[in-house]
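1. only geometry, no sequence info:
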């Protein structure tokens, strides 16, 4: 789509929102039900598209893409009517008599830019919240997952009128042009570096936004951790989607007392997960593009690889790889990895943990494996992060009662469930003053100062 067509689509939605009454709650719920039905009909196509884009295993598509989307749609269908009701709050005595309410209203025309790593779920989930709350939406999916982007375009065009919601395909230049337009709200999911660019571009219009980014997520393993269980949960969270997950453990900090046993368990369980040759496994995805593949291979240079390390350029395959005690100043430990490479660093005490973890910005996630309640609490309270889990990884994402988002460079704002409703609406306050009584103290001439000073005593 060229710039002229993009501008036309943008203006069409802008005019529609400005000149039309926002669709009623029943109408929006009906749209969500149609969307859900169309997704159900296209399940096999979605699975096939993700397989073509980067060989995502069917089970991972069912669980991390479709299940999450269905949960979000069902939650909005069930609760939208209740959430949308104006919230009555108590009146202030100064305004007596009055009734005060908070209305939840849509922002207007929203731009959603979605990433390639979970290209269906991370496009549709925010779109559900945006549409359910009465906004119009232009969705820009990632060009790195073209088959999924095509499915998204077909799906959206079959469910929504273009002036309500449509997909615009394109590369970084298209995204750049879209961000130059004046939106009422922008929702972006992607890397920290691109997130900075998005933030700078929309700042000129002071556009409200939600940025879901990433970071180097620490995974701390205390000497009291149950080794085999911890290993399985860490490997699952790390190598899910071939490590291309923003909340995957980025590196392990393992207490020196259990390091050798822990490494043995890591190697043993990797073999059980993916067999002798992960390239032949149906349970392991590929790297999304040549660009990302080459960056990851570069991170392995001059590292102490203790398991894995093989790769195949022609298949964009990188074996699940363990690296022991990397140089903390290397690119591997400076950049978010976002791939199937897991550095393991041994530590002696909490001072070591602090020296290593505080080298990086506040992460999107933090994981702690320990049977020591005091240690658990100390780690959770000491470090700042978006969301965390004790004795597991990644699973906080699936609880729609928890807000999902980052802090600092790992993100701005949060969503999921009711939190999606909150992020895609703004609060509008209304005080309805009654006319059967009008206290004259506020009107000029101000000859009631002595009386007001007496009243002021109640507030001091």
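-> Yep, that arrived. Every value quoted in this text rests on a predicted model; they were computed, and no experiment measured them. Residues are numbered from 1 along each chain as shown.
2. alpha carbons only for contacts and neighbour counts from here, please
-> Will do.
3. can you give me the helices in the stretch 51-200 of the chain?
-> Under the criterion DSSP state H, counting those that start in this stretch, the stretch 51-200 of the chain contains helices at 58-60, 68-84, 121-132, 146-159, 172-180, 192-203.
4. quick one: the fourth one to helix 121-132, angle?
-> On the basis of axes from the mean of the first three to the mean of the last three Cα atoms, to 10 degrees, helix 146-159 is oriented at 20 degrees to helix 121-132.
5. For helix 146-159, list every residue counted as buried.
-> For helix 146-159, the neighbour count (16 or more other Cα atoms under 10 Å) marks 146, 147, 148, 149, 150, 151, 152, 153, 155, 156, 159 as buried.
6. for comparison:
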């Protein structure tokens, strides 16, 4: 699972910290020296570190589940599926395919280069930085780490200080399974993260809010550091009149209230007609009761809000429109009931920011065309959903909108498919990862051509003095391909 929204990765960064020293200089030098020594390059080293990550998950499974329960009251089911199992899947995929991923990739050549060897080499960037948020504090740290390790990089990990228990586990337990010369963990909050970002990295991978993403991007620009930004946004969910209200309610409720709504790809609001709303509300109430009982607060399957700051922010949003379902809260437990808001206006605060909690507003539209127009005039979302019994309606929404990912009659199950890329577009982020896409993200694709030092006579066509005949011949050679593998090297 992924999540950004109001989580801000726990990094409420200050653009200009009052730091006169660089406490991370020695750590970064140690990692850079290790990388420059070639230590991380061999496949054997990468495999050993990936196996170390696998042992970390297996040997500390109970500790990780207990810690996630401590930080977010995550049900074991949700924590296991969204945090541990998905990480294990990424590691298995990398171990199975590492040799193939690392191999030079031969490319098609034109006739002018048929006697040369042309290929793409996958090179690690060097010393990389991964900044993770608090809502899926294990998944959103380890999944990028798997790709960075597989690609042969050294890595600095910055877990969120807001998920205090998991931050401690990452700092104290994870290093026992990795090469300490090649990996390091930096702790702390906004001040420490801001100072850390003043250092030069070869690649930065950030998961967090768009606001903090702008600060990270500004810091990266000082050194022209390439980066991936996994950000958030308001994910629309269109529900067509032609649908089964209960099926839609079951699916939307699970995806919306999973992890108490603290998921960046959760449906953030519903667009539907008033007639469909009237059918959907009782179906959503039945789904909430079926999932969490008549008293959701006592359910062991509903997570809690990360801290008091986010709890109070969400309580402020409960006053928007009218709570047709839920609306209750308990500050002592940081509990907010699964809530559905109706009579919401586009200008209400709940529609101006990513909610990142168990609150689902419904806005009314009269047609799929009106829904598409509403979606298109806002920032491109990280995910977009459409529900209809008519495949033409689902495909119309898909064809006429843009988003990081799309789910037709489904929620964020695309997050479990390692063969698909995941990432935002525009305001919701840049860059992609998951599976081989993470390996590619942390690899520089180096175009290479190797030529013979002999056979200079072949090259004479390129040299002055130029002539129209030589020009025509060279153009023809550049535009045509033989289609046969040929190399003199």
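-> Received, thanks. These numbers were taken from a predicted model, which means no experiment stands behind them.
7. where exactly do the helices run in the stretch 251-400 of the first structure?
-> Remark: helices assigned in the stretch 251-400 of the first structure by DSSP H, counting those that start in this stretch are 259-274, 290-299, 331-334, 350-357, 373-382.
8. and of those, who's closest to residue 80 of the first structure?
-> Residue 80 of the first structure sits nearest to helix 373-382 of all these, at 33.3 Å, using Cα to Cα.
9. Please work out which residues of the second structure line up with that closest one.
-> The aligned range for helix 373-382 of the first structure in the second structure is 391-400, by TM-score structural alignment.
10. quick one: contacts of that stretch?
-> Contacts to stretch 391-400 of the second structure, defined as Cα atoms under 8 Å, 6 or more residues apart in numbering, come from residues 240, 368, 372, 386, 387, 388, 406, 408.
11. Looking at the alignment, what corresponds to the second one in the first structure?
-> Put plainly, it is residue 368 of the second structure. Using TM-score structural alignment as the criterion, residue 368 of the second structure maps onto residue 350 of the first structure.
12. Count the residues that sit near that match.
-> Neighbour count of residue 350 of the first structure, defined by other Cα atoms under 10 Å: 14.
13. Against residue 137 of the first structure, how distant is it?
-> The spacing between residue 350 of the first structure and residue 137 of the first structure, counted by Cα to Cα, to the nearest Å, is 47 Å.
14. Might you report the residue contacts of the most centrally placed residue in the second structure?
-> Most central in the second structure under Cα atoms, centre = their mean is residue 230, positioned 4.7 Å from the mean C-alpha point. Contacts for residue 230 of the second structure were tallied using Cα under 8 Å, 6+ apart; they are 4, 205, 206, 207, 208, 423, 424, 428, 429, 430, 431.
15. cool, residue 461 of the second structure as well?
-> Under the criterion of Cα under 8 Å, 6+ apart, the contact list for residue 461 of the second structure reads 470, 474.
16. Spell out the secondary structure type for it.
-> Classification of residue 461 of the second structure using DSSP: H, G, I helix; E, B strand; the rest coil returns helix.
17. and if you look at residue 445 of the second structure?
-> strand.
18. Map it onto the first structure.
-> Checking TM-score structural alignment: residue 445 of the second structure goes with residue 427.
19. from memory its match sits against residue 104, does it?
-> Yes - shown here, residue 427 of the first structure and residue 104 form a contact pair, counting by Cα atoms under 8 Å, at 4.9 Å.
20. Great, nothing more from me.
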